[in-house]
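[1] A predicted structure for the sequence below; I have some questions about it.
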Amino acid sequence: MAAMNDLSSAMALSGDRPPRQRKPDWIRVRAPVGQGYQSTRALMRELSLNTVCEEAACPNIGECWEKKHATVMILGDVCTRACAFCNVKTGMPRPVDPLEPEHVAAAAARLGLQHIVVTSVDRDDLPDGGAGQFVRVIKALRRSTPATTIEILTPDFRNKMRAAVEMICQAGPDVYNHNLETVPRLYPTIRPGARYYASLRLLEEVKAHDPLIFTKSGIMLGLGEERLEVHQVMDDMRCADVDFITMGQYLQPTPKHARVADFVTPAAFDAYASIARAKGFLQVAASPLTRSSYHAGADFEVMRQRRAQALDRAAKVIA
């Protein structure tokens, strides 16, 4: 079976491609048309901000933007990597916008966000990998909307990881997210510019710098991974003390990207979620439409409450 999945992954990136699978009913969403969506889109344009919602063709954009929840993508809209699953443009990025941090803070204030998610493209061209811009955004948000909790979703900061993580952790985000994306066997074809164990080390580094920062990571399903491989990723995350795991269905953004090997059923996602909870994650989000920032604010509150309850129980045991 593993050999067949390896073959499927190779075919997904070659010219010898099988017909595209038809999306099942459970993966379909309505086109965005509401007033909330339109006003959120207009604000992003006004402030010259990019969003991963648009650039990554997120299926939940209509629902989230209708509620005025947008995931800002800093450091431009051009990535220095070319992952087989990602719809973000690849090439030579433009210079970093010095006004971007204040624009992100202005967007959070005008949208009335209680929780904001900030991500970025990979910027291997920058000496710090873009970590400094994350710090500037966090500081701008703390000045402008101090009550807003901040979740960041960073790249792996290749060859700059330790210094970048230390810099960002000192700025004090509430949640540090870095996605593993897939099982290690599929990295050469799906995420060739990254290394699985380097990403795990990044998550470990966050906890080493500040154990109180919630850590989060996610994987896509439907790329040809095996069930036991997914279980192993869960174990690896728990060994790195990751608090929150997200699991969602991979969707092929364009014909040039990796093909969907299979559509994982909602029942299978529920089974993965049950196993993840048994392994000790504080929070689990697993469904076909789950994405890293989907319902992130509500999930953060659940994590915060569960940690408080766990600390309270521990204090009672010690007493």
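    Structure's in. What do you need? Predicted model only: the values in this text are computed from it and were never measured.
[2] alpha carbons only for contacts and neighbour counts from here, please
    Noted.
[3] show me the strands in this structure, by range?
    In the chain, the strands defined using DSSP state E lie at 50-51, 72-74, 78-79, 89-90, 115-120, 149-153, 175-177, 214-221, 244-249, 283-286.
[4] need the residues that contact the fifth one.
    With Cα atoms under 8 Å, 6 or more residues apart in numbering as the test, strand 115-120 has contacts from 52, 69-76, 108, 148-155, 293, 296-297.
[5] ok, longest helix in the chain?
    For the chain, the helix that runs over the most residues, judged by DSSP state H, is helix 296-318.
[6] buried ones in that helix?
    Within helix 296-318, the residues that count as buried by 16 or more other Cα atoms under 10 Å are A296, G297, D299, F300, M303, R307.
[7] what sits against the fourth one?
    Going by Cα under 8 Å, 6+ apart, F300 touches V175.
[8] again with R17
    M11.
[9] pretty sure G130 contacts L75?
    Yes. Between G130 and L75 there is a contact under Cα atoms under 8 Å: 7.1 Å.
[10] quick check: neighbours shared by the two?
    Taking Cα under 8 Å, 6+ apart as the criterion, G130 and L75 both touch R123.
[11] between the two, which one's more packed in?
    With neighbours defined as other Cα atoms under 10 Å, G130 and L75 compare such that L75 has more, 27 against 23.
[12] got another one to weigh against that:
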Amino acid sequence: MSSRRRKPDWLKMRPPSGRRFTEIKSVLRDRDLHTVCEEANCPNLGECWSGGSGPGDGPGTATFMLLGDRCSRGCNFCDVETGGMEPLDPDEPANVADAVAEIGLDYVVLTSVDRDDLADGGSRHFAETIRAIKRRDPSILVEVLIPDFGGDPDAIDRIIDADPDVIAHNVETVERLQWPVRDRRAGYQQTLDVLERIDRSSDIRTKTSVMLGLGEYDHEVYRTLRDLRGVGVDIVTLGQYLQPSRSHLDVFEYVHPDAFDTWARVAEEELGFLYCASGPMVRSSYKAGEFFVEALVRDGASVEEAREAAQAAD
């Protein structure tokens, strides 16, 4: 690996701090829960957990990571630990629902590690967590970011049947760069197939995420967005890849914010995505995207009104 590139000024981030950050961390620790925010060293952790600072600001948010804190796959962009798989915690669905209530969230994001060691990929456990949250408070919006479950249609259908409000599955990068970016058990076409099955089998909103700065060409990004829209994806996020450590893939380039703005316009105005969150610090779970979904699903807003709500929150 080569030496790290110096980050430009637009990638400066706020360190985690504040009373709300401490409260959320305490709730998670008390219930032995994991978040992708911490495990993957998300650059927005401080902003999301701390919430807003003014009257009417939200309570903060966290993306719960299910099925343990160790992944059966080894993607070269991800900082989650790999191997040493442990049994599932049968109390996790209830503990997550309790934590959501104690933190006071009305929009919950669930994701998970890959569990190729389990016959169902952990899909039953994932689905039960969705149901546990909804049983406690049906008004809570639940977004899930799922693995591909090895392309198993039964596992995907279990998630659909649990009736979350948004199902996301990330393509991560353009087709040419799937390897070495992703584990070889993942794949471009498999991701498209998962997203298409969700779109064809339900009315649930679908979402995916693409990282830039890995050496992709503009025409490859365009084709990826076109392919994603072609299988019915509603919402897409684009963000800058950041190297978690020297043992991970190098950053090929830091993409300028103006380029991200251009991709947002292309996605929404030309390709027809309902919403595109695009910027250097955007991640798959991103607060502006949550405001868009809340306005669209909970408030019954039009797409344009929901976009305005997301822009106001960004």
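    In hand now; what should we look at? In this text the structure is predicted, and so the values were computed from the model without any measurement.
[13] report the TM-score for the pair.
    After superposition, the two chains reach a TM-score of 0.90 (TM-score structural alignment, normalised by the length of the second structure), with 292 aligned residues with a Cα RMSD of 1.4 Å.
[14] what's the closest of the buried residues of helix 296-318 of the first structure to L282 of the first structure?
    Within the buried residues of helix 296-318 of the first structure, the smallest distance to L282 of the first structure is 5.8 Å, found for M303 (Cα to Cα).
[15] just checking, the closest one touches Q283?
    Yes. Using Cα under 8 Å, M303 of the first structure is in contact with Q283, at 6.0 Å.
[16] got any residues that touch both of those two?
    Residues touching both M303 of the first structure and Q283 by Cα under 8 Å, 6+ apart: D243.
[17] how about the helices of the second structure, start to end?
    Counting by DSSP H, the helices of the second structure are 19-30, 36-39, 45-50, 92-103, 123-136, 153-161, 178-181, 188-201, 218-230, 257-265, 287-293, 303-313.
[18] go through these and pick out the most buried.
    Greatest average neighbour count among the helices of the second structure goes to helix 287-293 (a mean of 24), per mean count of other Cα atoms under 10 Å.
[19] just how off-centre is stretch 285-305 of the second structure within its chain?
    16 Å (Cα atoms, centre = their mean, to the nearest Å).
[20] next one: stretch 256-272 of the first structure
    With Cα atoms, centre = their mean, you get 17 Å for stretch 256-272 of the first structure.
[21] residues in the second structure aligned with that stretch?
    Counting by TM-score structural alignment, stretch 256-272 of the first structure pairs with residues 247-263 of the second structure.
[22] can you give the contact residues for that stretch?
    Outside stretch 247-263 of the second structure, the residues that touch it by Cα under 8 Å, 6+ apart are 1-2, 4-5, 7-8, 10, 76-78, 181, 212-215, 238-243, 278-280.
[23] ChimeraX command for the buried members of those residues?
    Applying 16+ other Cα under 10 Å to the contacts of stretch 247-263 of the second structure leaves a buried subset, and the ChimeraX line that selects it is:
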select :76,77,78,181,212,213,214,238,239,240,241,242,243,278,279,280
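[24] rewinding a little: let's have the strands of the first structure in TSV, adding distance to W65 of the first structure.
    As requested, the strands of the first structure are arranged in TSV below (distance: least, Cα to Cα, whole Å):
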stretch	distance to W65 of the first structure
strand 50-51	11
strand 72-74	12
strand 78-79	22
strand 89-90	22
strand 115-120	13
strand 149-153	17
strand 175-177	21
strand 214-221	22
strand 244-249	19
strand 283-286	20
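[25] minimum distance to P59 of the first structure: which of these has it?
    Comparing the strands of the first structure by Cα to Cα, strand 244-249 comes nearest, at 10.6 Å.
[26] mean distance of that closest one to its aligned residues in the second structure, please.
    Compared with the second structure after the fit, strand 244-249 of the first structure shows a mean deviation of 0.3 Å (mean Cα distance after the TM-score superposition for the first structure).
[27] what's near enough to touch the spatially closest residue to V36 of the second structure that is not a sequence neighbour?
    Once flanking residues are discounted, V36 of the second structure sits nearest to M65: 5.4 Å by Cα to Cα, 6 or more residues apart in numbering. By Cα under 8 Å, 6+ apart, the contact list for M65 of the second structure reads L33, H34, T35, V36, L110, T111, S112, V113.
[28] what does the third one correspond to in the first structure?
    In the first structure, the residue paired with T35 of the second structure according to TM-score structural alignment is T51.
[29] next one: its match relative to E166 of the first structure, how far apart?
    For T51 of the first structure, the distance to E166 of the first structure equals 25 Å [Cα to Cα, to the nearest Å].
[30] check Y187 of the first structure too.
    Using Cα to Cα, one gets 26 Å for the distance from Y187 of the first structure to E166 of the first structure.
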